[in-house]
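In: my questions are about this predicted structure, shown below with the sequence.
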Amino acid sequence: MARIINSPAKYIQGKGELQNISQHIRPLGKSFLIIADEFVLGLTRETIEQSFSDQEGTLTFETFRGECSKQEVSRLQTIVQENDIDVIVGVGGGKTLDTAKAVAYYSKLPVVIVPTIASTDAPCSALSVLYTEEGVFDEYLILPKNPDIVLVDTQIVANAPARLLAAGIGDALATYVEARACYEANAIPMAGGTITKAAISLAELCQQTLFEDGVKAFLAVEQNLVTKAVENIVEANTYLSGVGFESGGLAAAHAIHNGFTVIDDPHHLYHGEKVAFGTITQLVLENRSIEEIQKYVNLCAEIGLPVTLEEMGITEDIESKIRKVAEASCQEGETIHNMPFPVTPDDVYAAILAANTIGKKLKS
């Protein structure tokens, strides 16, 4: 079987780089649909318009309505057709970017991804995670190619709340843990084929960077500063984790995240915050050493990521809720079945409660 690794055609990162967006994306077409939520449009529209002020091209701005759902993708497709759009540009967070990728796929157009936060590894991937209008996980939409361009302005990322950077670290913490499990299981990642040494190396570099620079970057972003540590963590959260998860594979951590979407209690949490707890749970499932688990718990605790069910917002009727989470995590087709051993809902239930106990113990 072939070894396969996926990545965006071009990755661009730097402080103030949004000012140069026109020169980066202008070769792709003449008519651009800019998709962003209301807040992000207010933050970036003037810069984008100024960048195109001395260039040919038509800009159409459309407000993202908040959920990466089939209904929202269909609505935006209609706007593409009505405005004779050449290029889709997604600006914002994970759900906005996933929506832009899906719209580009169905419209058969190139897509440019402009993350304004480093809270997930969504930007670089050939994947859109679809949810219902109510925010419950629906399905993974596997795309035939990665984005044409990913452009990250690190000053914009640093201006966002530090909690969002921490959430990105939480999402990225799963990259090596899940890729290692997939490699041991000889599982097929989303890129297809078998896992390359390059993918595992990127996943391992991602993990190394998070532990070396995660706390330093978090503290800098609390002051809206761009430091070398911030640049390193933005790259880890966005590129290393994006390529690493897609070509290295997903396993239990993300499946457990998806399980948590079926109960209301943790809906206030970001994707990466739930994934962080899922990663600790996967380490428990694998019976990794307490020293390894402690390393993850300590980093999560230092930057405000949840390591207990109470911090996930789950304080009542715990047994029945975690049973639901465990059942959803093990549904047919879930990535938990990429683990190198069979996993049952009972296993997940026990691992979640054990992870909660370990989190409480180590944090105290």
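Out: Cool, got the structure.
In: only C-alpha atoms for contact and neighbour calcs from this point on.
Out: Noted.
In: wait, doesn't Y270 sit right on I169?
Out: No: taking contacts as Cα atoms under 8 Å, Y270 lies outside contact range of I169: 11.5 Å.
In: alongside the first one, take a look at this:
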Amino acid sequence: MAYRTDFGSIHQRPLGVFGAPARYVQGPGATWELGRELQRLGFQGPVLFIAGGTAQRTLAPIWQEQLPPVGLQPVIDAFGGECSESEIKRLVAMSDHHGFCAVVGAGGGKASDTARAVADELGLPVVITPTLASTDSPCSALSVIYSDEGSVTGFRFYNRHPELLLVDTEVIAKAPKRQLVAGLGDGLATWFEARATHESHRNNVVGGKPLTSALMLAKLCHDILLADGPAACAAIDAGVPTPALERIVEANILLSGLGFEIGGLALAHAVHNGISTIPGSHHNLHGEKVVIGLHTQLVLEGQPQSEIDEVFRYCQQVGLPTTLAQVGIDASNDAELMAIAERSVIPGETSHNEPFEVTAIAVMRALKAADQLGGAYL
């Protein structure tokens, strides 16, 4: 395990690096294939399931029915809600009583992050079965670590990705629409951050230079989000998987996940990390805060107003935040804005992947300007 608080360089030579899950499975009713997929990977014996509330209610009965006939015993533990050091330590301690062959994370992004951390501590392979399309976390080989109160404290980076990422779109179609919309916000930043990292010739999250494929995947993610986002929201309102929802789920989870790791992160996620230090923001979802970071990034980069307007219009259309107040931040509180800005430019933060020097005062000014622009889209 590598435990760092930054996304700094791993390699000295300018090598391109591409990392991804070993296998991706998506579709309606995919949960029913989990036993066969785990058997295909050669797993036998007890499996630790770190399960969020929806997973416990809707998926656990399927696991308990399908896994024993193929030689797997699900040991299900309720996820505590935060990917914190204390939660990781609690779950690792369960291995004292079981000889687990793998760890499965089932739930939202924080459950995925926790499962990766626990699997790494135990030296086991990890499988992710998200019940939400709210972040691109399931695809990655890292965990965002939070305090028990919900502030970002650092990151863990791992040597391998999930062995399997299995996405049941019937489950995701029945999740709250706000969760899917937050995933749109997280995914929307992917192309713009990968573009900035490429322009600055900085490293991606897996420790190498972004390859051409990274930029193409990030741009494809962007294009699908713009084309299918509203129709996917309608499918969630109806509670059914549709072709548009299938494409958005793939974009939110797989394309955005690959795009951010092999394309790179920039100011949008750094501002998210700053916003997360403000208690008033803790009720907001990851993607809701990331999209505020995206508005800030585009303003700070001086991008064409047509591009900025397109992003704001999209956010208005699908229900993403356009102002600081919508994520619990007082735009008139300069001390609060400076705290966000200073956190976003600490050494090693992804804000330094921008193709110019980024300072706290510049971020603070961009936060204010973006908020002013966003007010027209309420």
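Out: Thanks, I have it. All values derive from a computational prediction rather than experimental measurement.
In: just give the TM-score of the two.
Out: Superposed pair, TM-score by TM-score structural alignment, normalised by the length of structure 1: 0.97. Supporting alignment: 363 aligned residues with a Cα RMSD of 1.2 Å.
In: more neighbours: Y270 and I169 of structure 1, which one.
Out: Under the criterion of other Cα atoms under 10 Å, the comparison of Y270 of structure 1 against I169 puts I169 first, with 37 against 19.
In: any idea how far the nearest residue to the more buried one once chain neighbours are set aside is from C206 of structure 1?
Out: Of all residues not flanking I169 of structure 1 in the chain, N237 sits nearest, at 6.0 Å (Cα to Cα, 6 or more residues apart in numbering). Going from N237 of structure 1 to C206 of structure 1 by Cα to Cα, to the nearest Å gives 8 Å.
In: joint contacts of these two?
Out: Jointly contacting N237 of structure 1 and C206 under the rule Cα atoms under 8 Å, 6 or more residues apart in numbering are A172.
In: which part of structure 1 lines up with stretch 260-271 of structure 2?
Out: With TM-score structural alignment applied, stretch 260-271 of structure 2 matches the range 245-256 in structure 1.
In: start and end of the matching stretch, how far apart?
Out: Span of stretch 245-256 of structure 1 from end to end, Cα to Cα: 15 Å.
In: how about it: buried residues?
Out: By neighbour count on 16 or more other Cα atoms under 10 Å, the buried set for stretch 245-256 of structure 1 is F245, E246, S247, G248, G249, L250, A251, A252, A253, H254, A255, I256.
In: what of stretch 288-306 of structure 1?
Out: For stretch 288-306 of structure 1, a neighbour-count test (16+ other Cα under 10 Å) marks I293, Q294, Y296, V297, N298, L299, C300, I303, G304, L305, P306 as buried.
In: keep only those of the residues you listed that are in helices.
Out: Among the buried residues of stretch 288-306 of structure 1, the ones falling in helices (DSSP state H) are I293, Q294, Y296, V297, N298, L299, C300.
In: list just the nearest of those residues to G90 of structure 1.
Out: Nearest to G90 of structure 1, judged by Cα to Cα, of these is C300 at 29.2 Å.
In: can you tell me what the closest one aligns to in structure 2?
Out: Checking with TM-score structural alignment, C300 of structure 1 has C315 as its match.
In: same check on L202 of structure 1?
Out: L202 of structure 1 maps onto L217 in structure 2, by TM-score structural alignment.
In: next one: L283 of structure 1 from T344 of structure 1, what distance?
Out: Distance of L283 of structure 1 to T344 of structure 1, given as Cα to Cα: 15 Å.
In: okay, those two: which has more neighbours?
Out: Taking other Cα under 10 Å, L283 of structure 1 and T344 do not tie; L283 has more neighbours (22 against 15).
In: how about the more buried one, nearest residue that isn't a chain neighbour?
Out: Excluding its sequence neighbours, the residue lying closest to L283 of structure 1 (Cα to Cα, 6+ apart) is I293, at 6.5 Å.
In: try G57 of structure 1
Out: Per Cα to Cα, 6+ apart, closest to G57 of structure 1 is K30, 4.5 Å.
In: what is the neighbour count of that neighbour?
Out: Counted with other Cα under 10 Å, the neighbours of K30 of structure 1 add up to 16.
In: now whatever residue of structure 2 lines up with it: how far from L124 of structure 2?
Out: When structure 2 is aligned by TM-score structural alignment, K30 of structure 1 is paired with G45. Distance, G45 of structure 2 to L124 of structure 2, using Cα to Cα: 13 Å.
In: any shared contact partners between the two?
Out: C101.
In: okay, now the spatially closest residue to I253 of structure 2 that is not a sequence neighbour: neighbour count?
Out: Among residues not flanking I253 of structure 2 along the chain, D136 sits closest, at 4.4 Å (Cα to Cα, 6+ apart). Residues lying near D136 of structure 2 (other Cα under 10 Å) number 29.
In: aligned to D136 of structure 2, what sits in structure 1?
Out: Using TM-score structural alignment, D136 of structure 2 sits opposite D121 in structure 1.
In: next: H352 of structure 2.
Out: That one, H352 of structure 2, aligns with H337 by TM-score structural alignment.
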